[in-house]
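**Student:** Here is the input, now give the coordinates:
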Amino acid sequence: MSSSSSSSSSDEQGSGNGNGNRGGDYEGPSASRRRFVDGVWPEPFVESLAYQVAIDASNSSGRLAAGPALFNLFQVCSTWREVSRSELLWQNLTGQIWNRHRLPHPHTTWREEFIFRHRTARNFRSRRYHYSTLHFNDNINGDNEDENEGEETILSCRRLVLSDNHLAAGFSDGCVRLFSLPSRVHLSTFRPHHRDRLGRFSRAVSGIILSETRVVFASHDGDIHVAPVGSNVVATRRSVYGDVLNDGALVDFCGSNRKWVGLYAGVPGRAFHVWNGESEELIFVGGTLTDPEAVMGWHLLTDLTEFVGRVRVTNQELAIACTSLRVIVFDLGNLGFIISEEAPRRGVIVGSVDTNGESLAMVDNRGLGSVRLPETLQEVCRFMVRGVGGGGGGGGLVGCMNLGYVVMCGGGGIVRVWSVDNGGGGDGEYLYGMRERIGGGGGGLGFGNAITADERHVAAWSGDLTIHLWDFGAR
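**Tutor:** Below you'll find the model as predicted:
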């Protein structure tokens, strides 16, 4: 996108929202505008027009269409081009189109941030990235301590989570290893507190919540630990003491600074636990989603088996949870109330389910993928994952999504990318497979592997003791 290609802001009444998940109210044109002079449109009007043009283009043709639409609009005359200097315009557009509401660096402008997000999304579409691998040092922070009590170590990465500047990787040994994205360096390792274990993998990491200030991670035995990010002292604190016998195994964990959500399997009627993320107080227990998967939940304590269930949280504080048999959405503001649910006829490959905060992506056991609106589970886009089918296992398929793309990895270790941001629904477009294959030994991708993506990075683990990182924002 050219440096003048940009975005716009909406009128004071708000903007249209083509598919229901983008748009929003414009905060108003910038102050100190020139007023109407004979024959000249007032700048507040032009700014509102620019915003509406960008939002309409994004809703009808995808987010990448907003920049060219603005570029054309700003060529009308010098007065209209002057509107492209409005920081408030760019701030509103960056928030509505790219879901970015704070600047990553104090000296960055909103115009620069919009252009960076546009270029990064375009790089994603055209397979333009920088590839690297991340390695961890098991001598850092005393990581060479042997806590396996003579057992053979099976080190598998169970969860990967990205923030703006960090990558957190949670392993089967209960540790979370933190990496710097700018430097690709292993910064620190957060260890769980010692306790008696009810199974070889009871302490394996089952979920991570990562921000720039703290990391919260949970294990299969139900323990939840909290540690600061960026501190010179690695101080891990146990916030929640798990009770496996009464709750079952904690099979997945996610959330935000406001709410933590745990998905359990093993004890009837206790599928969901919700905590206040600020006070760390348990505020809800209930749900029957995982009652049929009770035995699989208990097996997670002793075996590195397939995914039992997944839970994800959207920007609207909706929790999306699934097993291979059922998908439900419930409101974290009205705990216990199910907004929508579905039992897909062909079942769900649990490892393929993810959300970008606005939409939900999942793949069934025949390889048919779909992008849904969380509130209704209405399908807005579909795509086909080849090589999946039969047996219901999905061949170890794991997947993730960001605002415009779905990323899947299965047998053969090929990471494949689909564009699903076409604005008006329909079929997603298969774009490419990453040039680098991942996987140890024969290159297959087994259960227990992890993949994650945001608007700039894709990170994956495949059992070869290496974290693979693709950076689409590298200049």
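
**Student:** okay, CA-based contacts and neighbour counts for the rest of this
**Tutor:** Will do.

**Student:** so what's the most centrally placed residue in the chain up against?
**Tutor:** Nearest residue to the geometric centre of the chain (C-alpha atoms, centre = their mean): residue 356, 5.0 Å. Counting by C-alpha atoms under 8 Å, 6 or more residues apart in numbering, residue 356 touches 314, 401-403.

**Student:** Surely residue 154 and residue 148 touch.
**Tutor:** No. Look at residue 154 against residue 148 with C-alpha atoms under 8 Å: they stay out of range, at 10.0 Å.

**Student:** which one is the residue nearest to the centre of the chain nearest to, not counting chain neighbours?
**Tutor:** Excluding the flanking residues, the one nearest residue 356 by C-alpha to C-alpha, 6 or more residues apart in numbering is residue 402, at 4.9 Å.

**Student:** Please report the number of neighbouring residues for that neighbour.
**Tutor:** A count of nearby residues for residue 402, using other C-alpha atoms under 10 Å, gives 25.

**Student:** In this structure residue 3 contacts residue 114, no?
**Tutor:** No. Residue 3 is beyond contact range of residue 114, at 9.9 Å (criterion: C-alpha under 8 Å).

**Student:** In terms of neighbours, single out the busier of these two.
**Tutor:** Neighbour count, other C-alpha under 10 Å: between residue 3 and residue 114, residue 114 has more, with 25 against 12.

**Student:** And that one, which helix or strand is it part of?
**Tutor:** Taking DSSP states H and E as the criterion, the element that holds residue 114 is helix 110-126.

**Student:** Give me the contact list for that helix.
**Tutor:** For helix 110-126, the surrounding residues in contact (C-alpha under 8 Å, 6+ apart) are 1, 3, 5-7, 64, 67, 85, 87-88, 90-91, 93-94, 98, 103, 129, 404, 419, 431, 455-456, 472-473.

**Student:** let's see 7 Å
**Tutor:** Contacts with helix 110-126, where a contact means C-alpha atoms under 7 Å, 6 or more residues apart in numbering, come from 1, 3, 6, 64, 87, 90-91, 94, 98, 129, 431, 455-456, 472-473.

**Student:** so which of those residues is the most crowded?
**Tutor:** That'd be residue 6 among these, by other C-alpha under 10 Å, with 30 neighbours.

**Student:** out of the contacts of residue 356, who has the most neighbours?
**Tutor:** Busiest of these [other C-alpha under 10 Å] is residue 401, holding 30 neighbours.

**Student:** One more sequence to fold, the one below, so I can look at both together:
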Amino acid sequence: MSTSSSSSSHDGDTDAGNFQGPSNSRRRFNTAVWPEPFLEALATQIAIDAARSFGRLAAAPALSNLFQVCRTWRRVSQSDLLWQTLTRRIWHRHHLLHPSWHDEYIYRHRTAENMRSRRNNYTTLNFPPNDNNNNHEPLSCRRIALSDYHIAAGFSDGSVRLFHLPSRQHASTFHPHQRNHFGPFSRAVSGIFFTDTRLVFSSLDGDIHVASVHVPGALRRAHLGDVVTDGVLVDFTGTNRWWIGLYAGVPNRAFHVRNSNTEELVFIGGTLTDPDAVFGWHLLIDLSEHVGRIRITNDDLAVGFTRGRVIAFNLRNQMILGEEEFTRPINVGTADAYDKALMFVSSRGVANVRQVDSLEEICRFIARNSLLGCINGGYSFISTGGGVRVWELDRGESLYILRERIWDATAMIADERYVAASTNDNTIHLWDFGAHL
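**Tutor:** Here you go, the predicted model:
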């Protein structure tokens, strides 16, 4: 593992933590009769409105102005319930990594500021060789997943390598159960994600495995795939509530939805990938295609992409919320969804950002030569010609290109702190925008 720094330390407090009292010359209002619950509700609404109108970073300055009205209003800033509500509504963070919800909010705000200004620490993770690869075939990283403390990489031979983020050290390698192959890449990892204490991943042949992040090598097969009946499992994702697989190769079986607690199927159906059946089968011998993507966002919503179509639906009742056929094919490798937004890039290099629930356009921007892409709650990251370019998600403003050049990217992912990309030279590139730089 090699590490180099491409950041400067944080050089001052932001508006998120700068709630100072008013000057003596400020006109004071008689607000003593205003109940604190009302003021909390008002502060919440002002912050959310600012975030919706001007972006999440605008919420903190709006609150700072509000809390300077008088001493009574300033006391509201000490309510941890207020900060819990705002952290959940604006940053979609539902558990603490810091001593209080106020601290959590400030951390999220400053991390997003770091991401906007390109302030980060850059690290490369070099995964160990595959001792089980008897054919000595080169490994290719196909999927990456992030949690608060770990990053997992899934490879073309079906193995998954787990790294500890704070130390950047390799923690464990999981090798799936072996069985008859339907093609040289039938064992390739096609999806990977974290739940609270588990790592769940799938392979193209439909097998689903569950591993413990705290027990090295501990692995069980939760589902035995059936390629002939279901087709090829081209993408797979999940949460603490749902698992969902996107299949291609057999008509009317595109989506397989499972209850994450019981691991039982609750729905099979859909025609999203029916036109791409041949491409699905072709993945078993050639991994160069991106056939489809499936993502789960907040509020039990799922989004599926193929080259010719996007569909958004509710996982609880499988009700379709919106769908659209593209006039020009998209690059499926750039398709992603996070929170309330989704993104895709057309064959002409036009990136389109939409609302998940309605598919209404938010913005668009030019992203020519795009290879892979991903988004988080505020930014878009697209691999273009060896570099990673960053756009602001709400308005499509081009911000910068990450300093480090990468080539032949095979997988990308972003969350609210990290951006990670894998390349064909056995390297995972990791950018850390955490506020404590």
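
**Student:** How close are the two chains, by TM-score?
**Tutor:** Overlay of the two chains. TM-score (TM-score structural alignment, normalised by the length of structure 2): 0.91; 414 aligned residues with a C-alpha RMSD of 1.8 Å.

**Student:** which position in structure 1 aligns with residue 152 of structure 2?
**Tutor:** Under the alignment (TM-score structural alignment), residue 152 of structure 2 pairs with residue 168 in structure 1.

**Student:** what residues are up against that match?
**Tutor:** By C-alpha under 7 Å, 6+ apart, residue 168 of structure 1 lies in contact with 160-162, 176-179.

**Student:** Tell me roughly how far the helix holding residue 114 of structure 1 lies from structure 2 on average.
**Tutor:** Once fitted to structure 2, helix 110-126 of structure 1 is off its aligned match by 0.5 Å on average (mean C-alpha distance after the TM-score superposition for structure 1).

**Student:** now that helix: which residue numbers in structure 2?
**Tutor:** Using TM-score structural alignment, helix 110-126 of structure 1 pairs with 101-117 in structure 2.

**Student:** One more: stretch 234-253 of structure 1?
**Tutor:** Aligned by TM-score structural alignment, stretch 234-253 of structure 1 falls on residues 217-236 of structure 2.

**Student:** Quick check: end-to-end length of the matching stretch?
**Tutor:** Terminal residues of stretch 217-236 of structure 2 lie 21 Å apart, using C-alpha to C-alpha, to the nearest Å.

**Student:** ok, residues contacting that stretch?
**Tutor:** 172-174, 190-192, 202-212, 244-250, 253, 280-281, 291-294.

**Student:** do the same with stretch 73-93 of structure 2
**Tutor:** Here stretch 73-93 of structure 2 makes contact (C-alpha under 7 Å, 6+ apart) with 36, 39-40, 44, 48, 56, 67-68, 94, 101-102, 105, 108.

**Student:** for it, which positions count as buried?
**Tutor:** Buried residues in stretch 73-93 of structure 2, counted by 16 or more other C-alpha atoms under 10 Å: 73-74, 76-77, 82-87, 90-91, 93.

**Student:** Which members of the residues you listed occur in helices, if any?
**Tutor:** 73-74, 76, 82-87, 90 (DSSP state H).

**Student:** Of those residues, which is the nearest to residue 369 of structure 2?
**Tutor:** Comparing those against residue 369 of structure 2 with C-alpha to C-alpha places residue 90 closest, at 32.4 Å.

**Student:** Trace that closest one over to structure 1, please.
**Tutor:** For residue 90 of structure 2, the aligned position in structure 1 is residue 97, judged by TM-score structural alignment.

**Student:** same deal with residue 414 of structure 2?
**Tutor:** Correspondence of residue 414 of structure 2 to structure 1, assessed by TM-score structural alignment: residue 453.

**Student:** what's around residue 117 of structure 2, how many residues?
**Tutor:** 12.

**Student:** Over to residue 235 of structure 1?
**Tutor:** Around residue 235 of structure 1 there are 12 other residues, counting by other C-alpha under 10 Å.

**Student:** can you tell me the helix or strand for the aligned partner of residue 353 of structure 1 in structure 2?
**Tutor:** Aligned by TM-score structural alignment, residue 353 of structure 1 pairs with residue 335 of structure 2. Assigned by DSSP H and E, residue 335 of structure 2 falls within strand 330-338.

**Student:** what about residue 162 of structure 2, which SS state?
**Tutor:** When classified by DSSP: H, G, I helix; E, B strand; the rest coil, residue 162 of structure 2 comes out as strand.

**Student:** could you list every residue that touches it?
**Tutor:** Each residue near residue 162 of structure 2 by C-alpha under 7 Å, 6+ apart is listed here: 150-153, 170-173.

**Student:** Let me see the contact set for the counterpart of residue 187 of structure 2 in structure 1.
**Tutor:** Using TM-score structural alignment as the criterion, the counterpart of residue 187 of structure 2 in structure 1 is residue 203. Residue 203 of structure 1 sits next to 173-174, 219-221 when contact means C-alpha under 7 Å, 6+ apart.

**Student:** And for residue 271 of structure 1, the neighbour number?
**Tutor:** Residues lying near residue 271 of structure 1 (other C-alpha under 10 Å) number 25.

**Student:** corresponding residue for it in structure 2?
**Tutor:** Match for residue 271 of structure 1 (TM-score structural alignment): residue 254.

**Student:** In strands, which of the contacts of stretch 217-236 of structure 2 appear?
**Tutor:** Judged by DSSP state E, those include 172-174, 190-192, 202-203, 208-212, 244-248, 292-294 as members of strands.

**Student:** Of the residues you listed, grab the buried ones for ChimeraX.
**Tutor:** Typed into ChimeraX, the next command selects the buried ones out of these (criterion: 16+ other C-alpha under 10 Å):
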select :172,173,174,190,191,192,202,203,208,209,210,211,212,244,245,246,247,248,292,293,294
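
**Student:** Leaving aside the residues adjacent along the chain, what's closest to residue 287 of structure 2?
**Tutor:** residue 185 (7.5 Å).

**Student:** I'd say the one you found and residue 284 touch.
**Tutor:** Yes. Counting by C-alpha atoms under 7 Å, residue 185 of structure 2 does reach residue 284; the two are 4.8 Å apart.

**Student:** so how far is residue 251 of structure 2 from the counterpart of residue 85 of structure 1 in structure 2?
**Tutor:** Here residue 85 of structure 1 is matched to residue 78 in structure 2, going by TM-score structural alignment. Distance from residue 78 of structure 2 to residue 251 of structure 2, counting by C-alpha to C-alpha: 57 Å.

**Student:** so what secondary structure elements neighbour the strand or helix carrying residue 460 of structure 1?
**Tutor:** Counting by DSSP H and E, the element that carries residue 460 of structure 1 is strand 457-461. Here strand 457-461 of structure 1 touches strand 450-453, strand 467-471, going by 3 or more C-alpha pairs under 7 Å, 6 or more residues apart in numbering; DSSP states H and E.
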